[in-house]
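# I would like the atomic coordinates for the input below:
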Amino acid sequence: MSAAPLEAVETQAAPAPVGPYNQAVKAGGMLFCSGQIPLDPASGTMVGGGDVEAETRQVLSNLKAVLTAAGCSPQQVVRTTVFLVDLADFAKVNAIYAETFGQGVEPARACVQVAALPKGAKVEIDCIAVLA
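The predicted structure follows:
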């Protein structure tokens, strides 16, 4: 039995990868989305000026763009990981996160504090979704 082929997902509606990885990969009926930070897809510059709420909105916008490019929606997401530089931002991030993932069956999730994120971001989110 051969393994299902892997398919890279790419969209200009989300920031281009800055390293040897894809925005997402389809594999075995699942979608594995790389972590998104608050980069503007058009300019490649950071959004939010250090405001974790503005950063979170951009991160989720980027993630939704990748989901859309793969033919998915936030309702198909089964797992997320939220990376925060400061867990004191948890409530603010959680409130905005709930706007995207708070309808229906919410995804399983981990939230961890990290020492630093790329480009000085305060938040990064990745996810796994089931393909319809």
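
# for the rest of this, base every contact and every neighbour count on C-alpha atoms.
OK.

# hmm, residue 30 and residue 128 touching each other?
Yes - assessed by Cα atoms under 8 Å, residue 128 is found in contact with residue 30 at 7.0 Å.

# who has more neighbours, the two?
Neighbour count, other Cα atoms under 10 Å: between residue 128 and residue 30, residue 128 has more, with 23 against 16.

# so that one: helix, strand or coil?
Here residue 128 is recorded as strand under DSSP: H, G, I helix; E, B strand; the rest coil.

# please report how far it lies from residue 89.
Using Cα to Cα, to the nearest Å, residue 128 is found at 23 Å from residue 89.

# alongside the first, I'd like the structure of this one:
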Amino acid sequence: MNKQVITSDQAPAAIGTYSQAIKVGNTVYLSGQIPLDPATMEVVEGMEQQICRVFDNLQAVAEAAGGSLQHIVKLNIFLTDLSHFGLVNEVMARYFKQPYPARAAIGVASLPKGVPVEMDGVMVVG
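From the prediction side, this is the model:
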């Protein structure tokens, strides 16, 4: 198996023992992104801005792997408050075109750095 580590300085550096993404063949496994500004490594303020920052971070890693958000086939969304589900849908519509990826939205008790949203995904390129 040929695993390739994918990194982008346009997305936050890993805050743990993981890679931003791993590519195997034409499949890319995108690690969870939280709303960290890659320049400051600080959490951005405001729920809508946080959702946008997560999508921007995923986009940066997707591009580093030779793809885009449109190449994501499976997206997992983790929310500490599912009342933000509608806002996630609204923001997601700005970043994705049909056909949308398969998706899960999961309510969780907590996320790293106390953020309210995290997303990861699987992308197919080439």
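
# residue boundaries of the strands in the first structure?
In the first structure, the strands defined using DSSP state E lie at 7-9, 24-27, 30-36, 77-84, 108-113, 123-130.

# how much does the fifth one stray from the second structure?
Once the two are superposed, strand 108-113 of the first structure sits an average of 0.4 Å from its aligned residues in the second structure (mean Cα distance after the TM-score superposition for the first structure).

# mind giving me the packing neighbours of that strand?
Using 3 or more Cα pairs under 8 Å, 6 or more residues apart in numbering; DSSP states H and E, the elements in contact with strand 108-113 of the first structure are strand 77-84.

# contacts for the strand it packs on?
Contacts to strand 77-84 of the first structure, defined as Cα atoms under 8 Å, 6 or more residues apart in numbering, come from residues 90, 106-114, 122-130.

# could I get the buried residue list for stretch 115-132 of the first structure?
By neighbour count on 16 or more other Cα atoms under 10 Å, the buried set for stretch 115-132 of the first structure is 121, 122, 123, 124, 125, 126, 127, 128, 129, 130, 131.

# what residue in the second structure is paired with the last one?
Looking back up the chat, that one is residue 131 of the first structure. In the second structure, the residue matched to residue 131 of the first structure (TM-score structural alignment) is residue 125.

# what sits against the closest residue to that match other than its chain neighbours?
Spatially, and ignoring its direct neighbours in sequence, residue 125 of the second structure is nearest to residue 26 (5.2 Å; Cα to Cα, 6 or more residues apart in numbering). If a contact means Cα under 8 Å, 6+ apart, then residue 26 of the second structure has 124, 125, 126 as its contacts.

# tell me the one of the residues you listed nearest residue 17 of the second structure?
Residue 17 of the second structure has its nearest neighbour among those in residue 124, at 23.7 Å by Cα to Cα.

# corresponding residues in the second structure for the helix ranked longest in the first structure?
Assignment by DSSP state H gives helix 52-69 as the longest helix of the first structure. Mapped onto the second structure using TM-score structural alignment, helix 52-69 of the first structure covers residues 47-64.

# all set, thanks.
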